[in-house]
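Visitor: Following is a predicted model, sequence given first.
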Amino acid sequence: HKYDGLIITGAPVETMDFEQVTYWEELKDIMEWSKTPIFSTFHICWGAQAGLYYHYGIPKYQLPEKKFGVFAHKLNKERNIKLLRGFDDVYYVPHSRHTEVRREDILKDSRLTILSESEESGVYIVTAMHGRQVFVMGHPEYDPLTLKREYERDLAKGMDIKPPRNYFPNDNPTQPPVVSWRAHAHLLFANWLNYYVYQETPYILE
């Protein structure tokens, strides 16, 4: 059986070593299996870190404080790359994580290509196998209130956390958040589904 596409999402286990995650062995099996019958696999946040670690040995590092907010990103490659088709020179993406992968580790592996990154939040989109593997470090899928809910949740736990950056007007949590990432989130998923899944999938699956 062949499958069109697979999405491996994030999980709130990023401060643990990968091997400490209770379902790591099962996830490894899924990621290994994805290399054959899947036309493209889209990894998100911790799922992206897990995929880069499993397939390419890229480590993750603890951040001194949580990367939390909406950050500006730029493109590293010419815009005729199909995954980035229609993207502006600068666009915005939510991030919410305690760990990161580092560009210097990724650049050491010629099988990996960094398509987009941010001065503030680091590497964002990495691809491999001509787009059959896509690794996205942020959360383009977040709805308008996800960061707000996470902020309020952490405050309720008594955590010392700053409001998400570039999200509330004037960084004032009493004001409704401003959504600045919706258009590019739609573009990213639409481009992936169209160019890397739909157009790569034969009309008849055997």
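Guide: Received it, and whenever you're ready, just let me know what you need.
Visitor: going forward, measure contacts between C-alpha atoms and count neighbours the same way
Guide: Will do.
Visitor: quick one, what contacts the nearest residue to residue 85 once chain neighbours are set aside?
Guide: Nearest non-adjacent residue to residue 85, counting by CA to CA, 6 or more residues apart in numbering: residue 79, 6.0 Å away. Neighbouring residues of residue 79 by CA atoms under 8 Å, 6 or more residues apart in numbering: 85, 86, 87.
Visitor: this is the comparison structure:
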Amino acid sequence: MLLSKLFGIYPAETINSESPIARGFGAGGLLKMPQSRHTGIVLDEDHLPNGLTIDVSSPKTGPIILSATDRHSTYITGHPEYSEETLALEYYRDLYEQMPIRLPQNYFIDQDSGTVDYSWKASSIQIYDNWTKIIANQKVGLSI
């Protein structure tokens, strides 16, 4: 459990350029991912289970995307499926229910007007595009 909810949009700082799921991204924050969780991800990066690799990560979030190619598995710890207003709805819901909540980081351009920086949209589209290409290539037996 985290002391406070990991909540907002977080840029990746480390991207495995050899990973098919990370194609099209470079390091330096080009991949952004919504996060909304109360738990951390504890992994000993030097002793990962056989075949598991960390493809994308950030010091603030930990692993963002992991894969196990031999198992045809991809694990995403964030929420690329979130629409523009999802975190705002969650934030205002938690405020209304008087739950402990902070503003989502890197999300609102202007909280008073509710204006959101939809900065993760391109990342989400690229991740899903890469993912469908991986699946399609596996179906026809192409290496990726």
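Guide: Cool, got the structure. In this text, all values refer to a predicted model and were calculated from it rather than measured experimentally.
Visitor: Any idea what the TM-score is?
Guide: The TM-score (TM-score structural alignment, normalised by the length of the second structure) is 0.86; 139 aligned residues with a CA RMSD of 2.0 Å.
Visitor: Can you select the buried ones from the contacts of residue 79 of the first structure in PyMOL?
Guide: Burial among these is assessed by 16 or more other CA atoms under 10 Å; the matching PyMOL selection reads:
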select buried, resi 87
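Visitor: with the contacts of residue 79 of the first structure in mind, which one is nearest to residue 38 of the first structure?
Guide: Nearest to residue 38 of the first structure out of the contacts of residue 79 of the first structure is residue 85 (CA to CA; 22.4 Å).
Visitor: residue in the second structure matching the closest one?
Guide: Applying TM-score structural alignment, one finds that residue 85 of the first structure aligns to residue 23 in the second structure.
Visitor: and the gap between that match and residue 123 of the second structure?
Guide: The gap separating residue 23 of the second structure from residue 123 of the second structure is 11 Å, by CA to CA, to the nearest Å.
Visitor: so residue 116 of the first structure makes contact with residue 135?
Guide: No - using CA atoms under 8 Å, residue 116 of the first structure is not in contact with residue 135; the gap is 10.8 Å.
Visitor: Of the two, which one has the most company?
Guide: residue 135 (27 against 18; other CA atoms under 10 Å).
Visitor: Secondary structure element holding the aligned residue in the second structure for the more buried one?
Guide: With TM-score structural alignment as the criterion, residue 135 of the first structure lines up with residue 75 in the second structure. Per DSSP states H and E, residue 75 of the second structure falls inside strand 73-76.
Visitor: buried residues in that strand?
Guide: By neighbour count with 16+ other CA under 10 Å, strand 73-76 of the second structure contains the buried residues residue 74.
Visitor: How about stretch 158-177 of the first structure?
Guide: Buried, per 16+ other CA under 10 Å, within stretch 158-177 of the first structure: 163, 164, 165, 166, 167, 168, 173, 177.
Visitor: Trace the fourth one over to the second structure, please.
Guide: Just to be clear, that refers to residue 166 of the first structure. In the second structure, residue 166 of the first structure lands on residue 106 (TM-score structural alignment).
Visitor: Is the residue nearest to that match when sequence neighbours are not counted part of a helix or strand, or is it coil?
Guide: Sequence neighbours aside, residue 9 is the residue nearest to residue 106 of the second structure in space, at 5.3 Å (criterion: CA to CA, 6+ apart). Three-state assignment for residue 9 of the second structure (DSSP: H, G, I helix; E, B strand; the rest coil): strand.
Visitor: contacting residues for residue 9 of the second structure?
Guide: Contact analysis of residue 9 of the second structure by CA under 8 Å, 6+ apart lists 32, 33, 34, 35, 104, 105, 106, 107, 120.
Visitor: Strands - which of those residues land there?
Guide: Assigned to strands by DSSP state E, the following of these qualify: 32, 33, 34, 35.
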